[in-house]
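Engineer: no FASTA, just this:
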């Protein structure tokens, strides 16, 4: 078995590659900008990079990129690929998915793969817990996080759970060829998530409610307007409305999904500033393994 893992610089791909390496499963890493030895260039928007990346692969872990998916499917089939595991999005299940640019792009990739001769497994996560890293800048600076809908619910899922789910379907043919909706174990508002981050950091984590227009203006430099509008619309609909949860992570991994509190503890250093005391000082632990 040889597996191509695309998006090698992404959190899920890195975790997946670690699992494959630990179990001695042959795999190749592909990235738009290779930064480690042995990683092949695989820009999912550039078909010229596909032949080398796909050579010898029988399975692919694929990030969703609509612009080159037709060429990717054609090249993958020619290279002898048998199975593609797509990291898609549960946004494709929304009634108005076709009108949402984020959902529409993922759905286009899904539809192209499902119409191809490649066996396709769809992993549809809801909210990535790593989205919270967008708050790291203000939190490190001691500033409040500015939110248009602090009461909007999400279902944050840990990247380690996504990697373990991908590993399960890549290595067990009985699980392949299906669609899985992957969520965290809790429906949490943004305010809830910030509270859990504060607990992990050992200090209050403030937020400030802003208007949708203010938020759009603040992110205009790095989020295209159409995507910003889609996010605002989604958060408005989720304001005060708990997210639907599934047990698909536990079905695939054999254990409960990790909580956002666990994710916050795992990533606390990403949010700390120089004045944060760190876990040993906060708890009074000696650090001597007692």
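Structural biologist: Received the coordinates, thanks. Just so you know, these numbers come straight off a predicted model, no measurement behind them. Numbering: from 1, shown residues only.
Engineer: make it CA atoms for all contacts and neighbour counts henceforth
Structural biologist: Noted.
Engineer: where do the helices of the stretch 101-250 of the chain begin and end?
Structural biologist: 101-114, 136-140, 159-171, 190-201, 212-219, 225-238, 248-253 (DSSP state H, counting those that start in this stretch).
Engineer: now do the buried residues in the first one.
Structural biologist: Just to be clear, that refers to helix 101-114. For helix 101-114, a neighbour-count test (16 or more other CA atoms under 10 Å) marks 102, 103, 104, 105, 106, 107, 108, 109, 110, 113 as buried.
Engineer: Throw these into CSV and include distance to residue 17, thanks.
Structural biologist: Converted to CSV, the buried residues of helix 101-114 look like this (distance: CA to CA, whole Å):
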residue, distance to residue 17
102, 26
103, 27
104, 28
105, 25
106, 23
107, 26
108, 26
109, 23
110, 23
113, 23
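Engineer: any chance of the helices of the stretch 101-250 of the chain in JSON lines, with distance to residue 94 too?
Structural biologist: Shown next, in JSON lines, are the helices of the stretch 101-250 of the chain (distance: least, CA to CA, whole Å):
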{"stretch": "helix 101-114", "distance to residue 94": "8"}
{"stretch": "helix 136-140", "distance to residue 94": "29"}
{"stretch": "helix 159-171", "distance to residue 94": "21"}
{"stretch": "helix 190-201", "distance to residue 94": "21"}
{"stretch": "helix 212-219", "distance to residue 94": "22"}
{"stretch": "helix 225-238", "distance to residue 94": "10"}
{"stretch": "helix 248-253", "distance to residue 94": "18"}
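Engineer: strands of the stretch 51-200 of the chain, start to end?
Structural biologist: 59-63, 83-87, 119-125, 145-147, 153-154, 179-182, 188-189 (DSSP state E, counting those that start in this stretch).
Engineer: need the winner for burial among those.
Structural biologist: Among the strands of the stretch 51-200 of the chain, ranked by average contacts under mean count of other CA atoms under 10 Å, first place goes to strand 153-154 (a mean of 26).
Engineer: ok, back up a step: with residue 1 as the reference, name the closest of the helices of the stretch 101-250 of the chain.
Structural biologist: For residue 1, the closest of those is helix 159-171, at 9.0 Å, according to CA to CA.
Engineer: wouldn't residue 118 be in contact with residue 80 here?
Structural biologist: No - Residue 118 is beyond contact range of residue 80, at 9.4 Å (criterion: CA atoms under 8 Å).
Engineer: second one coming, line it up with the first:
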């Protein structure tokens, strides 16, 4: 297949187009002059660029996606595991030839397998897996209300390092795999340039704001109370992010269910962002500057 630096006539379907990463994928493809079709459950509220063809569909209801796949050559696939095989089958039947899957670094670490990855690999289509570590944006959704109201963050794990990545870097790798040859059969594990602690994240947000943001270390139990009271994303992810429940992604193969896990994979800096995009990944300070509006 020809490299798409010239082929702006193709149509690319972006699923999860209004999500944290999906919006960046859409913007980058539009900037590259590619015809973009964006799938969302609520087109009226999508708020995407005017040149994007926005269509309604839900990955958990595969038949609702069938029309969106017509005329599409390549697809960015948000990972919805329960319907993966049906979606990939429909894509192949519609003539899609290349799929880039948004997966997770926990697959690299052997903590679980991803049915979406497996379905795409077995489909005969060209495939690339994009496996980010934690999103820098996840913490903003948890901390933004208290930063806006009180200029304070209340959270545990003050000095435990986290491996986080800017969502724009995830999108940059995904778009490179969509547009250019040489990425078929590869799985990219994506991290920022360095591990960062909660205390360092709070300091970076304060520096971006030009104001002091206090950090108050609290117990996991207190943090869970605060996150549940907040509702939304914070309430939904509180138990998982604070370690009260294990990730339910299906164990890797092995006699004990986790024989192949490699926790060190989640605590090292991977070179994949720079190798694919030609630029170093953005650090947390840059992410904080990019998200000032979330905290003001």
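Structural biologist: Cool, the structure landed. Keep in mind that what you see is a predicted model, and the values were worked out from it rather than measured.
Engineer: superposing both, give me the TM-score.
Structural biologist: Remark: TM-score between the superposed chains equals 0.82 [TM-score structural alignment, normalised by the length of the first structure]; 259 aligned residues with a CA RMSD of 2.4 Å.
Engineer: more neighbours: residue 118 and residue 80 of the first structure, which one.
Structural biologist: residue 118 (19 against 15; other CA atoms under 10 Å).
Engineer: that one matches what in the second structure?
Structural biologist: Under the alignment by TM-score structural alignment, residue 118 of the first structure pairs with residue 125 in the second structure.
Engineer: and if you look at residue 25 of the first structure?
Structural biologist: Looks like residue 25 of the first structure aligns to residue 34 there (TM-score structural alignment).
Engineer: tally of neighbours for that match?
Structural biologist: That count, for residue 34 of the second structure with other CA under 10 Å as the rule, works out to 21.
Engineer: same check, this time on residue 252 of the first structure
Structural biologist: So residue 252 of the first structure, with other CA under 10 Å, has 21 neighbours.
Engineer: that one matches what in the second structure?
Structural biologist: Checking TM-score structural alignment: residue 252 of the first structure goes with residue 276.
Engineer: tell me the spacing between its match and residue 119 of the second structure.
Structural biologist: According to CA to CA, to the nearest Å, residue 276 of the second structure stands 24 Å off from residue 119 of the second structure.
Engineer: could you pull up the contacting residues of residue 6 of the first structure?
Structural biologist: If a contact means CA atoms under 8 Å, 6 or more residues apart in numbering, then residue 6 of the first structure has 13, 29, 30, 31, 42, 60, 61, 62, 63 as its contacts.
Engineer: grab the nearest non-local neighbour of residue 267 of the second structure.
Structural biologist: Leaving aside its sequence neighbours, residue 267 of the second structure sits nearest to residue 163 (CA to CA, 6 or more residues apart in numbering; 6.2 Å).
Engineer: with residue 196 of the first structure instead?
Structural biologist: Using CA to CA, 6+ apart, the closest residue to residue 196 of the first structure is residue 261 (5.6 Å).
Engineer: run through the residues that contact the spatially most central residue of the first structure.
Structural biologist: Most central in the first structure under CA atoms, centre = their mean is residue 128, positioned 4.5 Å from the mean C-alpha point. Residue 128 of the first structure makes contact with 156, 157, 158, 159, according to CA under 8 Å, 6+ apart.
Engineer: please point out which of the residues you listed the second structure shares.
Structural biologist: Retained in the second structure (both residues aligned by TM-score structural alignment, their matches' CA atoms under 8 Å) from the contacts of residue 128 of the first structure: 156, 157, 158, 159.
Engineer: got these as JSON lines, with distance to residue 278 of the first structure and neighbour count columns?
Structural biologist: Output for those, formatted as JSON lines (distance: CA to CA, whole Å; neighbours: other CA atoms under 10 Å):
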{"residue": "156", "distance to residue 278 of the first structure": "25", "neighbour count": "28"}
{"residue": "157", "distance to residue 278 of the first structure": "25", "neighbour count": "26"}
{"residue": "158", "distance to residue 278 of the first structure": "22", "neighbour count": "27"}
{"residue": "159", "distance to residue 278 of the first structure": "23", "neighbour count": "22"}
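Engineer: and those residues, which is closest to residue 21 of the first structure?
Structural biologist: Looking across those and measuring by CA to CA, the closest to residue 21 of the first structure is residue 159, at 17.2 Å.
Engineer: which residue in the second structure lines up with that closest one?
Structural biologist: Under the alignment (TM-score structural alignment), residue 159 of the first structure pairs with residue 167 of the second structure.
Engineer: now which residue in the second structure aligns to residue 265 of the first structure?
Structural biologist: So residue 265 of the first structure corresponds to residue 289, using TM-score structural alignment.
Engineer: that match looks like it's in a helix, true?
Structural biologist: Yes - under DSSP: H, G, I helix; E, B strand; the rest coil, residue 289 of the second structure sits within a helix.
Engineer: neighbours of it, how many?
Structural biologist: 15.
Engineer: just the one 3 residues further on next, same as before
Structural biologist: Using other CA under 10 Å, residue 292 of the second structure is surrounded by 14 other residues.
Engineer: ok, residue 24 of the first structure next?
Structural biologist: 9.
Engineer: so it: helix, strand or coil?
Structural biologist: Residue 24 of the first structure - assigned by three-state DSSP - is coil.
Engineer: roughly how far apart are it and residue 175 of the first structure?
Structural biologist: For residue 24 of the first structure, the distance to residue 175 of the first structure - CA to CA - is 20 Å.
Engineer: residue 283 of the first structure too?
Structural biologist: 43 Å.
Engineer: do residue 265 of the first structure as well
Structural biologist: Using CA to CA, residue 265 of the first structure is found at 31 Å from residue 175 of the first structure.
Engineer: kindly reformat the kept ones among the contacts of residue 128 of the first structure as TSV containing distance to residue 68 of the first structure.
Structural biologist: Shown next, in TSV, are these (distance: CA to CA, whole Å):
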residue	distance to residue 68 of the first structure
156	28
157	27
158	28
159	25
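Engineer: of those residues, closest to residue 188 of the first structure?
Structural biologist: For those, with residue 188 of the first structure as the reference and CA to CA as the criterion, the closest is residue 156, at 7.6 Å.
Engineer: ok, that closest one touching residue 129?
Structural biologist: Yes - in this structure, residue 156 of the first structure is within contact of residue 129 by CA under 8 Å, at 4.5 Å.
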